[in-house]
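S.K.: Got a predicted model here, sequence first, then my questions.
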Amino acid sequence: MQYQSNMTEFILVAFSLNYDLDVILFHVFFLAYVVIIFGNLAIITVTCYDSRLHLPMYFFLGNISLLELSISSVVIPKLLAILLPFKKTITFVGCFVQCYFYFALGTADFMLLAVMSYDRYLAICNPLHYVNIMNWNTCLCLACFSWTGGFLIDLVPGFIKATMPFCKGNTINHFFCDSLPIMKLSCMDTTFLQLLDFFLFSFIILGSLFITIWTYMMIAITIFKIPTVSGRTKAFSTCISHLILVCLGYGGTIFLYIIPKGNYYMSYNKLVSIVTIFITPVLSPFIFCLRNNVVQVALEDMYVRLKKSVLE
């Protein structure tokens, strides 16, 4: 087989070859994307402009919302395009740019989830020193470290994938440029690259999960020592939204990138990917709003101000 060094585009196989089903999925995913945009933008806006939310927890919440919105925006617009009958292809460069940003933003997301758990640990387990430790300089450094780390960690694997030779066609069995489906089209032996991906995914995902589990073990021990039920409930309520987000985020991603792959992998990959790209970003704003009275009040006030300015 000859290497196809002049490949210019890939064909993305979404969910079916049935036009009617694709139209239904287009409308469902479009509606979900609208909810993702407005929901996460509302969280970002209210955390920026409401002084009551100028606290580390809400600063990290705004960053998480921005990441959720960015990850979805990397994938969903192109997915909506290929669900229409016009063009089901993505350019060679566009494919690897999408792949890189998807994993870079995802890495930053997991790092920030670990940072948020550390923030809750300090707030509950070390409240007297919380303000001094988690000051704005620390918050900015942790956020910058997470964002920068995500983009740097995935830089080398992304470059290697973009320079691979391809000779096994140009059809990617997915609705976006995921790592393994791309490597399946390469002529070269990708064993080392798959091991590199596995090592990086395990280090980031399981490493951040370990930090989260450890911090919440310490938090649980501290909460159980609080003498009153109301005190324990109040302390735990500040963590429940983050815990729900952790369960949603880690569950599907561990299945996709950590658990050994069998023949079933590609069959379930698309379904589980929907959870990380659609379900989690859709639910995140509602989780934080429904579980947090301060955010609810801030959103209501912002809505009243916007309504008043429109009427004027």
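M.R.: It's in.
S.K.: CA only for contacts and neighbour counts going forward, please
M.R.: OK.
S.K.: if you skip the residues just before and after it, what's nearest to Leu122?
M.R.: Tyr130 (5.7 Å; CA to CA, 6 or more residues apart in numbering).
S.K.: And that neighbour, how close does it get to Phe145?
M.R.: 20 Å (CA to CA, to the nearest Å).
S.K.: Leu55 now?
M.R.: 19 Å.
S.K.: do Ser241 as well
M.R.: From Ser241 to Phe145 the distance is 23 Å (CA to CA).
S.K.: For the helix or strand containing Glu68, name the packing helices and strands.
M.R.: Applying DSSP states H and E as the criterion places Glu68 in helix 56-83. Identification of packing neighbours for helix 56-83 by 3 or more CA pairs under 8 Å, 6 or more residues apart in numbering; DSSP states H and E yields helix 19-49, helix 92-125, helix 136-153, helix 280-290.
S.K.: among the ones you listed, which is nearest Ala220?
M.R.: Ranking those by their distance to Ala220 (criterion: CA to CA) puts helix 92-125 first, at 9.4 Å.
S.K.: buried set for the helix or strand just after the closest one?
M.R.: Next helix or strand after helix 92-125 toward the C-terminus (DSSP H and E): helix 127-133. Judged by neighbour count (16 or more other CA atoms under 10 Å), helix 127-133 contains these buried residues: 130, 133.
S.K.: for helix 127-133, packing partners?
M.R.: helix 92-125.
S.K.: From the contact counts, what lies against the helix it packs on?
M.R.: strand 9-12, helix 56-83, helix 127-133, helix 136-153, helix 155-162, helix 207-224, helix 229-257.
S.K.: Included below, for side-by-side comparison, is a second structure:
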Amino acid sequence: MFIIIRALVTFVSLTALGFQNRTINFVTEFVLLGFHGQKEMQRFFFSLLLVLYLLTLLGNGAIVCAVKWDRRLHTPMYILLGNFAFLEIWYVSSTVPNMLVNIISDTKTISFSGCFLQFYFFFSLGTTECFFLSVMAYDRYLAICRPLHYPSIMTGKFCVTLICVCWVSGFLCYPVPIVLISQLPFCGPNIIDHFVCDPGPLFALSCVPAPFTELICYTFNSVIIFGPFLSILGSYTLVLRAVFRVPSGAGRIKAFSTCGSHLMVVFLFYGTLMVMYVSPVSGNPAGRQKIMTLVYSAVTPLLNPLIYSLRNKDMKDALKKVLRLTISQN
């Protein structure tokens, strides 16, 4: 898998660099304006982002360690959760460190190829997250709607296969849109009123209108967002039907608590994605784009471990065990 990823990254980088040398393309770097404000406000944003980033690494890293070290959590549900937390670490790391450097930098520049590499990793990891959320919903559907067949269907081998499919598919989706956008003529200006390389601002910087490329990208984004989302809705529609048939109130409460944390993460993540990438760019001012991007790129990965751990007794016990082990070793 890593060989495929490396080959794709090399391909995207060489394509961007190759087109950069054409006479029609005069832009060799972009300027990411990031957050506006005086130096005091910039320091505040830097401190806030740094704290969010460190807490995100700590929270998701704790979940990864808990799933790895506690044998009671070696089940498909928690293995998927551990991989999801591992994904969140890389997802937040694809943008936030560059945001921090951008805030303290005087030039705030990013190279042409670096911009599209960030674009690739950020959107590939986000796509992988969409697939993971869909697979986690399918796992809950099997556990609640087909409990007798669950052990024979969701085997360890099948679970690993689903995880590999999520990772590989996520990284295979975005080379085509990135190549299409990178081949647009960027003659200047080169100022992006954002803190990440996002398709909306990049389309705005193109020297000539590219309605066909925009249509392809928006259609592509809609399919990636709505495909897994509809799959999640379908899984939970069947789950709700099964839950309401449970005669005991305690059984219904247990089923709702099992699925509630996952649904909270789904609606938080997908809500901001739909506002950003399904509606046209003209309907998203720069300020709202920054807020929405900050929510799903930095805030959501921080909240995920809190949501999952606070609503799950087994996870809380495992995290306490990891914390005690860490303290005793120190």
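M.R.: Cool, the structure landed. Remember, predicted model here, so these are calculated numbers, not experimental data.
S.K.: coming back round to it: do I have it right that the residue nearest to Leu122 of the first structure meets Arg120?
M.R.: No: the criterion here is CA atoms under 8 Å, and Tyr130 of the first structure misses it with Arg120 at 9.6 Å.
S.K.: check contacts around the residue nearest to the spatial centre of the second structure.
M.R.: Residue closest to the average C-alpha location in the second structure (CA atoms, centre = their mean): Gly126, at 3.1 Å. By CA atoms under 8 Å, 6 or more residues apart in numbering, the contact list for Gly126 of the second structure reads 91, 170.
S.K.: And the helix holding Glu68 of the first structure against the second structure, how far off on average?
M.R.: When the second structure is overlaid, helix 56-83 of the first structure sits 1.1 Å from its aligned residues on average, using mean CA distance after the TM-score superposition for the first structure.
S.K.: Pull up the aligned stretch in the second structure for that helix.
M.R.: Across the second structure, the stretch matching helix 56-83 of the first structure (TM-score structural alignment) is residues 76-103.
S.K.: How about the matching stretch, which residues are buried there?
M.R.: 76-89, 91-96, 99-100, 102-103.
S.K.: same check, this time on stretch 200-216 of the second structure
M.R.: 200-206, 214.
S.K.: From Leu73 of the second structure, how far out is Leu81 of the second structure?
M.R.: Applying CA to CA to Leu81 of the second structure and Leu73 of the second structure gives a distance of 10 Å.
S.K.: same deal with Val12 of the second structure?
M.R.: From Val12 of the second structure to Leu73 of the second structure the distance is 38 Å (CA to CA).
S.K.: same thing with Leu80 of the second structure?
M.R.: Distance from Leu80 of the second structure to Leu73 of the second structure, by CA to CA: 10 Å.
S.K.: How about Ile3 of the second structure?
M.R.: 30 Å.
S.K.: repeat for Thr237 of the second structure
M.R.: 26 Å.
S.K.: With neighbour numbers in mind, choose between these two.
M.R.: It is Leu73, of Thr237 of the second structure and Leu73, that has more neighbours when counted by other CA atoms under 10 Å, with 18 against 13.
S.K.: Could you check how far the closest residue to the more buried one other than its chain neighbours is from Trp167 of the second structure?
M.R.: Leaving aside its chain neighbours, Leu73 of the second structure sits nearest to Val67 (5.5 Å; criterion: CA to CA, 6+ apart). According to CA to CA, Val67 of the second structure stands 19 Å off from Trp167 of the second structure.
S.K.: For Asn132 of the first structure, see how far away the residue nearest to Cys48 of the first structure when sequence neighbours are not counted is.
M.R.: Nearest residue to Cys48 of the first structure, sequence neighbours excluded (CA to CA, 6+ apart): His54, at 7.3 Å. Here His54 of the first structure is placed at a distance of 15 Å from Asn132 of the first structure (CA to CA).
S.K.: do Gly149 of the first structure as well
M.R.: Gly149 of the first structure is 25 Å from Asn132 of the first structure, by CA to CA.
S.K.: how about the helices and strands packed on helix 92-125 of the first structure in TSV, adding distance to Ile172 of the first structure?
M.R.: Below are those laid out as TSV (distance: least, CA to CA, whole Å):
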stretch	distance to Ile172 of the first structure
strand 9-12	5
helix 56-83	12
helix 127-133	47
helix 136-153	24
helix 155-162	14
helix 207-224	30
helix 229-257	16
